[in-house]
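Engineer: below are the sequence and a predicted model; questions follow.
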Amino acid sequence: MYQANSERYSKMVYNRVGQSGLKVSALSLGLWHNFGSVDDFENQKQIIHAAFDSGITYFDLANNYGPVPGSAEENFGRIMANDMKAYRDEMIISSKAGYLMWPGPYGEWGSKKNIIASADQSLQRLGLDYVDIFYTHRPDPDTPVEETARALNQLVVEGKALYIGISNYNGQQTEAIAKVFEKLGTPFVISQPRYNMFNRGAESDLFPVLKKLGKAAVGYSSLSQGLLTDKYLNGVPADSRAKKSTSPFLSPVQVDETVATVKKLNEVANRRDQSLAEMALAWNLREPEVASVLIGASRPEQIADNVAALNNLAFSDEELKEIDQILGQQSNIDWDKR
């Protein structure tokens, strides 16, 4: 029987989510990869245990996470029922709706039909009465923003979600839906953008809007699919995700395009007595609007490696300037796809 580490809250940092009363762990665990039906279930349990034992309280899911879609929620639900049920009130669990989940015109995007059905399905797979945060996973160009907002608000009214979030919304889209949420009194508190050293668009577009609205961000793709680690400093390992992946976000070509920049960043990290991954996570957290950064893990040991980033969160002006210069030299990459 799993029993959580009694010292789990001693080293983790907890940040307030905008102007709300909610706090989240500075590092949160994303279940996009490694928690599907094709992955080892015992390893999944060990990763969840390691995260919670390290003080990570925020666990981020979506209805389509797998493969197969839905299986990450099913596996997490099994772990909750068997190991984590006693700790439910210490956890922030989120899910999302918006990407394709079932065939036909109602299986994706942001209609009321999709959002309500998706939320009900997610709660069933998770074995939960409610999630702490429910997100619309992407803006829907064909559905009025009022419809999406009202559907999300209904989840709160019905007790199926405590807070509402949005994901992959730019600044203008965020302002538009926030106006509806404000009229409805919806507890919209957080936005989830892709954010890392290789993707900084949110700094000029989204973060100023969140600051004005009193909302927060939790960044995903925090290590750019592993590019911002030491894994690819000397080429592409045969067993790496870049070698095996068919994802547009990671390939041997992308490793080659970024390796010179990554090596320079690694030199800065070494001077800070950090691994490159630790520095990259700390750098994400330097932004005042970023309450938490999502990490992924394929092994329990990686949790401790990432949590070590909290040992050195401060950057000097000189370090930030050097990092900006290094990233500025990387001009041949389409950062929006990293």
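Structural biologist: The structure has been received and is ready for your questions.
Engineer: use CA for all of it now, contacts and neighbours both
Structural biologist: OK.
Engineer: give me the contacts around the stretch of helix or strand residue 266 belongs to.
Structural biologist: Secondary structure from DSSP states H and E places residue 266 in helix 252-271. Defining contact as Cα atoms under 8 Å, 6 or more residues apart in numbering, one finds that helix 252-271 is touched by 227-228, 230, 232-233, 235-236, 242-243, 275-276, 279, 319, 323, 326-327, 329-330, 332-333.
Engineer: take a look at this one as well, against the first:
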Amino acid sequence: MTYIADPDRYEGTKYSRAGSSGLQLPKISLGLWQNFGAGHSYGSQKDTILAAFDAGITHFDLANNYGPPPGESEISFGRVLREELSAHRNEIVVATKAGYRMWPGPYGEWGSRKYMLASLDESLERLGLDYVDIYYSHRFDPDTPLEETIGALQTAVTSGRALYVGISSYSAARTREAFQIAHRMGLRLLVHQPNYSMLNRWIEVELLDTLDELGMGCVAFSPLAQGLLTGKYLDGVPSDSRASSGGPFKAHMLDPKILQSVKALNAIAAARGTTLAQMAIAWCLRDRRVTSVVLGASSPKQLLENLAALNEPEFSDEELAQIDAAAFDADVDLWLDSRQS
């Protein structure tokens, strides 16, 4: 059956400008980190991507290493683009990244010019595209001059292989340094992609103010803290959860103290008449400096349930105080090491 996009897909959809740029992103973006690799049904992947587009989600977030195996998510998304969404390419923002290991040897990861540009070429081939809309340095490389990494991003733009560029999981200090280097090159860093949730609030200390000052957008990922804030772990570990299947979820995340915090947050959500996941997403978006949050989804049903967060009422001062009392920095930041240099 030929896919026909919902003609009302932009009715009521909420967008924000990425910093001081002209690019608008949906308040909720679809991330393809999980559920889009081998072992997952292509039919389900396609249905989820199309449901997102029909809901007005125009921003799809990928990386070279998303899978498994690495690269598989780009292949899956590229197939959907080619077979279903080719007529809508100009309505879609495709983002990808490079920084983590993709192939053996000294040129297969981090931030060298050789790796960054070779990886971009491979991503474009997997996606079946001439350019991506946003290309990120996925993590700071302590052993490569930052001028080299940012210079590779500049080449990505000047060669027409990317329209915009950004950085991910950089500290506030490194973000400022990267921005200044890019500025001297005549390049503008569009956006920073940090992890952020009610259980991981590091960006509130300095990064958000830095991004606001520099005019960079903030696209927050992992707003549900690896699934902890979905409520699925309130009564144990489901057989189909990330905790049971390995991967990035760590055993210490199910510490009784963390689960006690999650239960308290769930009670606040129930009092608001919403789900924990919806409240967690809305909470991240409460700050005007957060341009968009990146959500994963295993099905159209899950995606649409979480999109209801956009209709959440504003938080009262009392509710925010209750959340502050219930939430704490729960050691769920899997990307901490990348900001230590």
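Structural biologist: Sure, I can see it. Computed from a predicted model, the values in this text were never measured in an experiment.
Engineer: could you quantify their similarity as a TM-score?
Structural biologist: Here the TM-score for the pair of chains, by TM-score structural alignment, normalised by the length of the first structure, is 0.96; 334 aligned residues with a Cα RMSD of 1.4 Å.
Engineer: picking that back up, show me the contacts of helix 252-271 of the first structure that map onto helices.
Structural biologist: 242-243, 276, 279, 319, 323, 326-327 (DSSP state H).
Engineer: just these now: which is nearest residue 134 of the first structure?
Structural biologist: Residue 134 of the first structure lies nearest to residue 279 out of those, by Cα to Cα, at 29.7 Å.
Engineer: how about the contacts made by the closest one?
Structural biologist: So residue 279 of the first structure contacts 269, 309 (Cα under 8 Å, 6+ apart).
Engineer: that one and residue 272 of the first structure, how far apart?
Structural biologist: 8 Å (Cα to Cα, to the nearest Å).
Engineer: same question, residue 44 of the first structure
Structural biologist: With Cα to Cα as the criterion, residue 44 of the first structure and residue 272 of the first structure are 32 Å apart.
Engineer: the two: who's more crowded?
Structural biologist: Between residue 44 of the first structure and residue 272, counted using other Cα atoms under 10 Å, residue 44 has the larger neighbour count: 23 against 16.
Engineer: so how many other residues sit close to the nearest residue to the more buried one once chain neighbours are set aside?
Structural biologist: Computed as Cα to Cα, 6 or more residues apart in numbering, the closest residue to residue 44 of the first structure that is not its neighbour in sequence is residue 35, at 6.1 Å. Residue 35 of the first structure is flanked by 28 other residues according to other Cα under 10 Å.
Engineer: just so I have it, where are all the strands in the stretch 1-150 of the second structure?
Structural biologist: 15-17, 24-26, 28-31, 59-61, 93-98, 132-137 (DSSP state E, counting those that start in this stretch).
Engineer: how about those in TSV, adding distance to residue 314 of the second structure and mean neighbour count?
Structural biologist: Below are the strands of the stretch 1-150 of the second structure laid out as TSV (distance: least, Cα to Cα, whole Å; neighbours: other Cα atoms under 10 Å):
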stretch	distance to residue 314 of the second structure	mean neighbour count
strand 15-17	17	18
strand 24-26	18	20
strand 28-31	17	26
strand 59-61	24	23
strand 93-98	28	24
strand 132-137	31	25
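Engineer: let's have those strands in a markdown table, adding distance to residue 203 of the second structure.
Structural biologist: Output for the strands of the stretch 1-150 of the second structure, formatted as a markdown table (distance: least, Cα to Cα, whole Å):
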| stretch | distance to residue 203 of the second structure |
| --- | --- |
| strand 15-17 | 19 |
| strand 24-26 | 20 |
| strand 28-31 | 18 |
| strand 59-61 | 20 |
| strand 93-98 | 20 |
| strand 132-137 | 18 |
